[in-house]
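Trainee: next come a sequence and a model predicted from it.
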Amino acid sequence: MEIDSALFTSPMITAFKEHLETHFFQLKNEPVLLAVSGGLDSIVLAYLFSETQWNFEIGHCNFSLRGKESDADAVFVEELAAKLNVKFHLQKFDTNAFAKAKKVSTQMAARELRYNWFEEVCKENQLNYVVTAHHAKDDLETFLINISRGSGIEGLSGMESQGDFVLRPLLPFSREEIAKYAQENNIKWREDSSNNSDKYLRNHLRHHAIPALEEAAPQFLAQFKKSQQHLQESANLLEDYTALLFSKIVTQSFKGYDLNITQLKATPNTKAVLYQLLKDFDFTAWDDIYELLDAQPGKYVISKNYRLIKDREVLILTENTKEEDAVYRFASTQHELHLPDLKLEKESVQDFKRPNTNEAYFDLNQLEFPLIIRKWKEGDAFFPFGMKGKKKLSKFFKDLKYSTIQKEAVWLLCSKNDIIWVIGERTDDRYKINSTTPNLVKFTAEYD
């Protein structure tokens, strides 16, 4: 069933169309997924998109948090999609179970579930963006929430109207404008009963803090928008400055990036610069990070996906991998083995040639298969080739002046409980060969 556009009249339609033409013109023909909850904002957005004849489909998440009410929301949105003659996508989640398993709040769980599913739907249906109904007061609420969390300038400069994956075309409009449009055109929507509760910080701000601010300063929302524009301009300037500093302070290194501590300390506002360089890597323990500048080598701070390690005169930023417990087996019948960052090949040879550091020769009869390939751990020791006696790997690495990252990258080749090769560095003297060794086997290591 097509909608008669003559039924829908409001100054907001004109303003919305002008906004799309000015800020989203290049995306007008891009197929998108509208995130529609059934509430006022997203329902109005769906009608506005229908008015503009944008190519869109509707996606609805049933989070199973309000029983029959949640199910009724899904039916309502599906009926709207049929009325607007657009394709409908529905996903039902057990949000509470997911939140419990992930040990996160219900709101965080719902957000992760929602956007992961949106991305799947877009990929499967060749849709280029998700469009949400965030408006000006949503932006204000987020601003106040971020203030309460001690956010930096990026958390205060506002939601992006165009991100890599999400579009927010209602950001310039107030909820009052959206509600007026719905009332003038007799548009129905669903009320979420959970929005009446002050359990969540966002709701408490919406019900109490923001009305008080608007009562004290009637033009508060309009002035807030101007302030955010100034903050965004300052954020852009800061990004440009950080980009200039990056080339002076940061260099790419083995499995990561090195931040030069001397350069950092010589730069004014060191802490702010360090924050700008690292803010996109999920770190939260900023006081601990600042203390790394004067900490002992080996100290580190971790985030969900990254580590920052103090190593002499640099801070090393690397991915937070967990390979230390990984154990691989090399069977006697195998000719090669692929590990993270390493390919190990085995071949029988007739003649011995002086090996380079990535090659090692052994007497096949002396080896006990399967051989074990693993990372080093504290207490490991071997008998370095050409030396007398045992040496701990920690001391061996110290002599080589290995950084923490370099030590963690090393793989060991073991026969039974013996380390026979610190791969890429030294074999064990007990397993050395001579001119009369009958069954030579050669190992070649290739690091990625």
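Mentor: Right, received. Where do you want to start?

Trainee: going forward, measure contacts and count neighbours with C-alpha atoms only.
Mentor: OK.

Trainee: burial measure for the closest residue to residue 300 other than its chain neighbours, as a count.
Mentor: Counting by C-alpha to C-alpha, 6 or more residues apart in numbering, residue 309 is the residue found nearest to residue 300 once chain neighbours are left out, at 4.2 Å. When neighbours are defined as other C-alpha atoms under 10 Å, residue 309 has 25 of them.

Trainee: want to compare, so here's the second one:
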Amino acid sequence: MSNKMSILVAHPNTITSNTTLNGLHRLQSSHPRRRSSCGSMSPWLVAKLRDELDRLPSTDNKSHTVETGLLALLGRLPGPGDHAWTDAVEYCRALIESPRETARHACSAASCSCTLRALTAGFAPDMPDVAVLGTEKIAAGLRGRPLDDIPGGHDPGLDGLAGAYSLVLSRRMPARQAVQATYLGLPSTIDEYAGCASGEEEARIRLIALALGAAFNLGGEAVCVLLDGAFFDEPGTGDEMSVEAALRWRAVSGAASMLDASVYGRASWDEGLTAPVVSMAVRDLLDWRRDVAVGRAENAVSAVCGMGFADPFHVTLEAMLRAALRYPLAGACSIAGMAVLSLSLTGSGYRRGGRGERCAECERLLREVTTGARRAWAPEEPPTSYEGGEAARALAKRVVDGSLSYSPMMQMGLGWMQYLVATGRIRSFDARLSMRI
């Protein structure tokens, strides 16, 4: 399979080297809680933001970040003054009161990150339609064979998400700073976390403030990454319809630009694109059966199926491994982080009795990724239930707390993927499996 993952664009802005955790605390502790103009915000929103600010405890790093975001939303914290920052504040204000699809009108697509623009240029506009065709094709074959053996997803909580995603960035950034970067993706899925119904506004406000505070703390291109959440369903601007293009589409539609270490000045531009692409490909492989079961077409395997490949699951798996092999350490972190998230934090779809079709080439590729990342080949069976993932969730919490490096969790997630590929049991996640039972 030819390699088409390289995309040449201008380097993005980088954060300054003195953006340290202690510096952020000093900056936040000096925030003046003064009155200032709240722009065109509704009285309801102003009152809600002030209420949240007044009762916010200042006990941990996350609270400090939420405080920063609330002050920015209220107009009490001057930002860099550029167009992207103005867009980010207005978008976050609108997002509190409106669904994401409506709030996106508060900002311009020109403010999104270089990563999103580069990835969007790497696939054709009709890629989502091809994915719909693929999902319909598989669903038709499964008619009368409900996938009722797939457990429902569990909400892992924000700490669990941050723990898994920060694993991807921790090799390049201090762990706590990496956790901040993972908060940038919250606006893209805010409607899934909390709606505007009575009793849920507070959670919505805190999550949005957390994202905006993180963007302020990280600076530079991080503000643009936050705005990617408004445009993650943008159609492609290229003309490529290939397996690699499907992976790039999912990196955009999955709002994975926050995982690009290059936007924080921590990786080369080409290497930085590895994590968004590989992470979302792993997610799609491990969630394909669940996505098909609920009729969701946002999945790279569905797109590959819609292109007419006879074995879309295997083709996607091999393409993901080849993409990871370009930069093995980045690839291994991405594989491990998403494996932990999919197999232990949100509920596993893994079936111990699933039929295995082992692929020697895929095992070889994963072994090369493992060796290139200087990790051990130590296959370990993943949990078969949410309860079985307790150890991984405990590790994720310690990563978020900063009391543990990412290495043990990385080895755990990588070992799970090694087991699934080496035994062929990764086919447990192949939606076509139910067609053969």
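Mentor: Received the coordinates, thanks. Not measured: the values here are computed from a predicted model.

Trainee: let me see the TM-score of these two.
Mentor: Scored against TM-score structural alignment, normalised by the length of the second structure, the superposed chains reach a TM-score of 0.23; 147 aligned residues with a C-alpha RMSD of 6.2 Å.

Trainee: tell me what the helix or strand where the residue nearest to residue 300 of the first structure lies is packed against?
Mentor: Following DSSP states H and E, one finds residue 309 of the first structure within strand 306-311. If contacts are counted by 3 or more C-alpha pairs under 8 Å, 6 or more residues apart in numbering; DSSP states H and E, strand 306-311 of the first structure sits against helix 286-292, strand 300-302, strand 314-319.

Trainee: buried stuff in the first one?
Mentor: By that I understand helix 286-292 of the first structure. 289, 292 (16 or more other C-alpha atoms under 10 Å).

Trainee: what's the closest of the helices and strands packed on strand 306-311 of the first structure to residue 80 of the first structure?
Mentor: Among those, the nearest to residue 80 of the first structure by C-alpha to C-alpha is strand 314-319 (45.4 Å).

Trainee: tell me what angle the closest one forms with strand 306-311.
Mentor: 160 degrees (axes from the mean of the first three to the mean of the last three C-alpha atoms, to 10 degrees).

Trainee: closest one to residue 250 of the first structure among the helices and strands packed on strand 306-311 of the first structure?
Mentor: Nearest to residue 250 of the first structure, of all those, is strand 314-319, at 9.3 Å by C-alpha to C-alpha.

Trainee: so which elements touch that closest one?
Mentor: strand 256-260, strand 306-311.

Trainee: dump the helices and strands packed on strand 306-311 of the first structure to CSV, plus distance to residue 220 of the first structure.
Mentor: As requested, those are exported to CSV (distance: least, C-alpha to C-alpha, whole Å):
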stretch, distance to residue 220 of the first structure
helix 286-292, 33
strand 300-302, 40
strand 314-319, 42
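
Trainee: ok so, going back, by how many degrees do the strand holding residue 309 of the first structure and strand 256-260 diverge?
Mentor: Using the same axes, to 10 degrees: strand 306-311 of the first structure against strand 256-260 is 50 degrees.

Trainee: hmm, back to that, which one of the helices and strands packed on strand 314-319 of the first structure lies closest to residue 116 of the first structure?
Mentor: strand 306-311 (21.6 Å).

Trainee: and the strand holding residue 309 of the first structure, what's buried?
Mentor: In strand 306-311 of the first structure, counting by 16+ other C-alpha under 10 Å, buried: 306, 307, 308, 309, 310, 311.

Trainee: please apply the same query to stretch 390-403 of the second structure.
Mentor: Neighbour-count burial for stretch 390-403 of the second structure, counted by 16+ other C-alpha under 10 Å, picks out 392, 393, 395, 396, 397, 398, 399, 400, 401, 402.

Trainee: next step: these restricted to strands.
Mentor: Among these, no member is found in strands (DSSP state E).

Trainee: may I ask which two of those residues are separated the most?
Mentor: Across these (C-alpha to C-alpha), the longest gap, 15.3 Å, separates 392 and 402.

Trainee: give the buried residues for the strand or helix carrying residue 14 of the first structure.
Mentor: Using DSSP H and E, residue 14 of the first structure maps to helix 11-23. Under the neighbour-count criterion of 16+ other C-alpha under 10 Å, helix 11-23 of the first structure has 13, 16, 20 buried.

Trainee: same question for stretch 241-257 of the first structure.
Mentor: Quick answer for stretch 241-257 of the first structure (16+ other C-alpha under 10 Å): 245, 249, 250, 257.

Trainee: quick check, the last one in contact with residue 316.
Mentor: Yes: under the criterion of C-alpha atoms under 8 Å, residue 257 of the first structure is in contact with residue 316, at a separation of 5.7 Å.
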